[in-house]
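Participant: sequence first, predicted model second:
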Amino acid sequence: MGRKPSITRDSAARAALAIVDESGPAALSLARVAAALNVRAPSLYNHFADKAEILGEVARIVVLDSGRVPDPEPGRWREWLVEEATLFRRSLLRHPHAVPLVVEYLPQQLLVRLYRQSSRLLAANGVPEGMHLFLLEAAHRMTLGSAISAATGRAALESLDLDDDGHPRPASEAEDERRFVEMVQAFVRGVDLPP
């Protein structure tokens, strides 16, 4: 019988995510990940070619941990797309320091796989194939942009009024999410589908 490995690719990536969550991406090093796993740093090279590959795995975890919305009832793809975007945004904001890593290191193969799954769902709901990538890419970019804004302390504004120090008042987290949902809803309602 073989010996159970002391670390796995997933455990190393989750340790890296915990470091990023706690201290930000600049604090991430192979030595720190190894210390969190009680192994020596060179052992990480059995699982990852370099730090960039670890960051790609961190991005993958954040995306896949967002969960999935059940397939929509017929004709309810717009609501489904809004819910998917909202779940993804929430997952991103559970890891605000990791949001830039998701933008920079998200494995493109994963993105294509997720888009293909969503494309099949849109097709099953009668959305013309030529609109699939447009819808998915637009929702993805709106979600990432909103998450980056919120993660960097630039949530939606409460109003156009300034506080006593001359600063804009940010909206609450709940209000910021509500406005994001309304933005995506307005987008999908406004999409003109060809017959």
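Facilitator: Nice, I can see it. Numbers count the residues shown, from 1 in each chain.

Participant: could you use CA atoms for every contact and neighbour count after this?
Facilitator: Fine.

Participant: if I look at S159, how far off is D176?
Facilitator: 12 Å (C-alpha to C-alpha, to the nearest Å).

Participant: quick one: which of these two has more around it?
Facilitator: The residue with more neighbours, out of S159 and D176, is D176; 18 against 10, by other C-alpha atoms under 10 Å.

Participant: quick check: closest non-adjacent residue to that one.
Facilitator: Computed as C-alpha to C-alpha, 6 or more residues apart in numbering, the closest residue to D176 that is not its neighbour in sequence is A156, at 5.5 Å.

Participant: for comparison:
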Amino acid sequence: MPRAGRPATPLITRQTASDAALKLIDRHGLDGLSLQGVARELGVSAPSLYHHFKDKEEILTEVVRRMLEEIGAEQDTWSDDWETRTIELSLATRRVMLRHPNGAPLALRFFPRKLMLPAYERSLIDCPYSPEAQAVILEAVEKFTYGTSLFAAAAEAHHVPAMPTVDAGRFPRLAHALKVAPGDDEAIHVEALKALLDGFRVRFGSKLAKD
């Protein structure tokens, strides 16, 4: 029990420390993150963090884990339909990356693939395609999702549009394509993913999973 009149020592956990680190990254970017800054955010001394993390890179790995957990919590429930759920998860990933654009590049360097193995396994339970096609499908959906999401997050982090203003006089076809595109950037993301899913049906339709 702490002595009367003295504040209790703040509780440090890997979760509270990674949450504090993510807040700092959101405010100041990756260059603004330091163990001292995380300690100040938590109201503790920097050496205290070494009981939980061996170095800054371990904190960054935990930050990515927290972002992945945020993706999982983006919806209370997920569709039972495989294609619909694939779109929902891809959108959730994009939204979280855009919510933390300064931290999004960490997903490339510190992506905890071992932690994703259960998610990969679950996604294949009701995948409508045969095992011979499933690794290709996982690769395509994951790389599409993170590629487009990180591209959008990079633009957000630097406060520039993902697509600059297009001079219709010099680039008439591109200007027209953008003008008649199906909605905003998120809508285009969804339509592009649907096109990818349509492609799976064309290429792998003869290799549907057996019941």
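Facilitator: Thanks, I have the structure now. Computed from a prediction, not measured in an experiment: that's the story for all the values here.

Participant: circling back to that earlier point, list the contacts for the residue nearest to D176 of structure 1?
Facilitator: Applying C-alpha atoms under 8 Å, 6 or more residues apart in numbering, we find A156 of structure 1 in contact with 150, 170-171, 175-176, 179.

Participant: please, which helix or strand holds the counterpart of S18 of structure 2 in structure 1?
Facilitator: When structure 1 is aligned by TM-score structural alignment, S18 of structure 2 is paired with A13. With elements taken from DSSP states H and E, the one containing A13 of structure 1 is helix 9-23.

Participant: can you check T77 of structure 2 too?
Facilitator: Under the criterion of DSSP H and E, T77 of structure 2 resides outside all helices and strands.

Participant: quick one: residues contacting it.
Facilitator: Going by C-alpha under 8 Å, 6+ apart, T77 of structure 2 touches no other residue.

Participant: contacting residues around the counterpart of Y105 of structure 1 in structure 2?
Facilitator: In structure 2, the residue matched to Y105 of structure 1 (TM-score structural alignment) is F110. Residues in contact with F110 of structure 2, defined by C-alpha under 8 Å, 6+ apart, are 60-61, 64.

Participant: return the distance of F110 of structure 2 relative to I59 of structure 2.
Facilitator: From F110 of structure 2 to I59 of structure 2 the distance is 10 Å (C-alpha to C-alpha).

Participant: among the contacts of A156 of structure 1, name the ones in helices.
Facilitator: Among the contacts of A156 of structure 1, the members falling in helices (DSSP state H) are 150, 175-176, 179.

Participant: buried ones from the contacts of A156 of structure 1, can you make that a ChimeraX selection?
Facilitator: Listed next is the ChimeraX selection for buried residues among those, using 16 or more other C-alpha atoms under 10 Å:
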select :150,170,171,176,179
